[in-house]
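# turn this into a structure:
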Amino acid sequence: MKITVVGASGLIGTRLSERLRRSGHEVTDASLSFGVDTVTGKGLDAAIAGTDAVVDVTNAASFGDSAALDFFRASTKNLLAAASEAGVGHYLALSVVGTPRLVESDYFRAKMVQENLIRASNRPYTILRSTQFYEFINGLIDIGAQGDVFRLPPALMRPVAAAEVAAFLAELTLATPLGGIVEIGGPEQFGIDDVARVYLAANEDERPVITDPSTSYFGVELTDDALLPGAGARAAAQTLPDWLYQSMAD
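This next block holds a predicted model:
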């Protein structure tokens, strides 16, 4: 099977491309570093020509103001047009659990636009929504950094290892298009404040975490379940303590 991974230089893209190649598939890596610009369209037609499936794991460089919206709108329109021209049989995209509940945020509103464009395209598609990656916990808890303390909400989440998201995405890529949305989350449920405490303790960081429900999450005040996947979500296997141990051993 010939597959184009768009955003192949990123956290998920590198893992996805490697996994697909190990399974014997022909993979084209597409990203800025490979000479493909999805916003301008540069190199896009050549990267997608003759491919059976396109997997979009791109992300915006900025989470604020209109930058994310501009990126996802332009990038997704160009990708869908190129996929249509090439007769691609399966279009997949990686999104975020909770997106419809978080559209007050510039970033999640942009992700909602991306999802809507895909659904309206008449292309065979699958959208995978994932919870936050363990690899991004450091950036996540930084939203509450105030001097020598962290003020973070107790809203619940189920963080997940990027490798398991890439593995599920590879599985979906090789399957029949769902024409809908599927979700994945980690095996454990924590409050964001408790995730921070576990992460900081593992890194021997003694700064305290103060539970503060008013702390916004990328511009949104969270309800308790805003970041949780639905009942039918794929449950990943690797726990946060196991991932922390492995990441420190590497």
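
# okay, CA-based contacts and neighbour counts for the rest of this
OK.

# all strands for this structure, in order.
2-6, 26-30, 53-56, 90-96, 125-130, 145-146, 149-152, 156-157, 180-185, 190-191, 209-211, 234-235 (DSSP state E).

# show me what the fifth one is packed against.
With contacts defined as 3 or more CA pairs under 8 Å, 6 or more residues apart in numbering; DSSP states H and E, strand 125-130 has these neighbours: strand 90-96, helix 106-119, helix 162-173, strand 180-185.

# quick one: distance of it to the chain centre.
Here the centre of strand 125-130 is set off from its chain's centre by 9 Å, with CA atoms, centre = their mean, to the nearest Å.

# could you list the residues in contact with it?
Residues outside strand 125-130 that contact it (CA atoms under 8 Å, 6 or more residues apart in numbering) are 90-97, 115, 118-119, 160, 165, 169, 172, 177-185.

# narrow these to just the buried residues.
90-97, 115, 118-119, 160, 165, 169, 172, 177, 179, 181-185 (16 or more other CA atoms under 10 Å).

# would CSV of the helices and strands packed on strand 125-130 with distance to F133 be doable?
Below are these laid out as CSV (distance: least, CA to CA, whole Å):
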stretch, distance to F133
strand 90-96, 10
helix 106-119, 16
helix 162-173, 6
strand 180-185, 9
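
# this one next, for a side-by-side:
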Amino acid sequence: MKTLVIGGTGLVGKGVCEKLKNTGNEVIVGTPSNGVNILTGEGLANALEGTDIVIDLSNSPSPEAQIALNFFKTAANNLVKAVKIAGIRHHLVLSIVGTDRAQHIGYLRAKKHQEDAVVESGIPYTIIRSTQFHEHVGTIIDVQADGKNVHVSTVDYQPIALEDVVDYVVRFSLEEPKNKIVEIAGPDRGLMTDFVEGYLREKGADIIVIANDNDKYMFEDIPRSLLVPSGEFFPGKIRFSDWVKIQ
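Purely as a prediction, here's the structure:
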């Protein structure tokens, strides 16, 4: 099986490429440095020749609304066009839980355009919407800390380990296209404050969590349950409390 992994050098992409290679699949890493540019279309036709599966793990260089929209609109349109011509068996996209529920956030509007371009294309596809990663808790602390305090909203939170995300991307890509959106999330659900406090406690960090009911994430106003699945989902195996012990 030959697979083109767009964004194969990124956080998720490295693990996906390694796992696919370890299971005997031929992998093409789709990055500009490897001659595959989804913004210009350069190298796409050659990379897709004889390819069975395309995994799109691409990301905008900035979360700023217009930059993200320009990136995902151009990239998705180029990819969909090339995939249709090549007759790819399965096109998989990694997206974000809550994308359709917070369209006031520019980055999520851009991701929704990426999703819609695939859904409306007629190509065989699977879209995986993932919750935030365990690994993002450290970013919450870095971004929202104010001296010895970190201000965190008591919104619902259900992070998933990066390793579980990689496993699901590989698993679903090798299965038959689902031609729908599926969601993945970690096995533990609680308040965002619970996860941040657990992380800091395990690390012995001298930082105090100041809880609030502002319903914000990275300073964005969000619905209280935006960051958790809206219905049925595929659960990860790695519990947050186990993950944080080995970080």
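
# just to revisit the earlier point, just name the most buried of the strands of structure 1.
Of these, the one with the most neighbours on average (mean count of other CA atoms under 10 Å) is strand 53-56, at a mean of 26.

# so where is that one in structure 2?
Aligning strand 53-56 of structure 1 against structure 2 (TM-score structural alignment) gives residues 53-56.

# mean distance, that stretch to its aligned residues in structure 1?
Compared with structure 1 after the fit, stretch 53-56 of structure 2 shows a mean deviation of 0.4 Å (mean CA distance after the TM-score superposition for structure 1).

# what comes into contact with that stretch?
By CA under 8 Å, 6+ apart, stretch 53-56 of structure 2 touches 1-7, 88-94, 173.

# ditto for stretch 74-87 of structure 1
38-41, 44-45, 48-51, 54, 91, 114, 117-118, 121, 123.

# next one: stretch 2-21 of structure 2
25-31, 47-48, 50-59, 162-163, 165-167, 169-170.

# let's see it at 7 Å
25-31, 51-58, 162, 166, 170 (CA atoms under 7 Å, 6 or more residues apart in numbering).

# got it, and stretch 224-240 of structure 1?
97-98, 101, 155-158, 160-161, 164, 182-188.

# can you pull the buried residues of that stretch?
A226, L227, L228, P229, A233, R234, A235, A236, Q238, T239, L240.

# for it, measure first residue to last.
20 Å (CA to CA, to the nearest Å).

# distance check, R129 of structure 2 against T23 of structure 2.
Taken as CA to CA, the span from R129 of structure 2 to T23 of structure 2 is 24 Å.

# got it, and I67 of structure 2?
From I67 of structure 2 to T23 of structure 2 the distance is 36 Å (CA to CA).

# which of the contacts of stretch 74-87 of structure 1 are buried?
By 16+ other CA under 10 Å, these give 38-39, 41, 44-45, 48-49, 51, 54, 91, 114, 117-118, 123 as buried.

# tell me which of these is nearest to F150 of structure 1?
Of all those, F150 of structure 1 sits closest to Q114, with 32.1 Å by CA to CA.

# got a list of what that closest one touches?
Here Q114 of structure 1 is in contact with F72, R73, T76 (criterion: CA under 7 Å, 6+ apart).

# what about 10 Å?
By CA atoms under 10 Å, 6 or more residues apart in numbering, the contact set of Q114 of structure 1 is L69, F71, F72, R73, A74, S75, T76, K77, A93, L94, S95, F108.

# dump those into TSV; add distance to T14 of structure 1 as well.
As requested, those are exported to TSV (distance: CA to CA, whole Å):
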residue	distance to T14 of structure 1
L69	24
F71	21
F72	20
R73	23
A74	23
S75	19
T76	20
K77	23
A93	15
L94	14
S95	17
F108	24
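
# buried subset of these?
Buried among those by 16+ other CA under 10 Å: L69, F71, F72, R73, S75, T76, K77, A93, L94, S95, F108.

# between the lengthiest helix in structure 1 and strand 90-96, how many degrees?
What stands out as the longest helix in structure 1, according to DSSP state H, is helix 67-86. Orientation check (axes from the mean of the first three to the mean of the last three CA atoms, to 10 degrees): helix 67-86 of structure 1 against strand 90-96 gives 170 degrees.

# average distance between helix 67-86 of structure 1 and structure 2?
With mean CA distance after the TM-score superposition for structure 1, helix 67-86 of structure 1 averages 0.9 Å from its match.

# higher neighbour count, I67 and T23 of structure 2?
A direct count of neighbours by other CA atoms under 10 Å for I67 of structure 2 and T23 places I67 higher, at 15 against 10.

# contacting residues for the more buried one?
S60, P61, G106, Y107, A110.

# buried only: go through the residues you listed for me.
Buried among the contacts of I67 of structure 2 by 16+ other CA under 10 Å: S60, G106, Y107, A110.

# nearest to V150 of structure 2 among those residues?
Nearest member of these to V150 of structure 2, counting by CA to CA, is Y107, at 24.2 Å.

# correct me, but that closest one touches S60?
Yes: if you go by CA atoms under 10 Å, Y107 of structure 2 and S60 touch, sitting 8.8 Å apart.

# give me the common contacts of these two.
Counting by CA under 10 Å, 6+ apart, the residues touching both Y107 of structure 2 and S60 are I67, A68, L69, F72.

# show me the contacts for the spatially closest residue to A161 of structure 2 that is not a sequence neighbour.
Nearest non-adjacent residue to A161 of structure 2, counting by CA to CA, 6 or more residues apart in numbering: H134, 5.0 Å away. Shown in contact with H134 of structure 2 (CA under 10 Å, 6+ apart): 158-163, 186, 195, 199, 238-241, 243-244.
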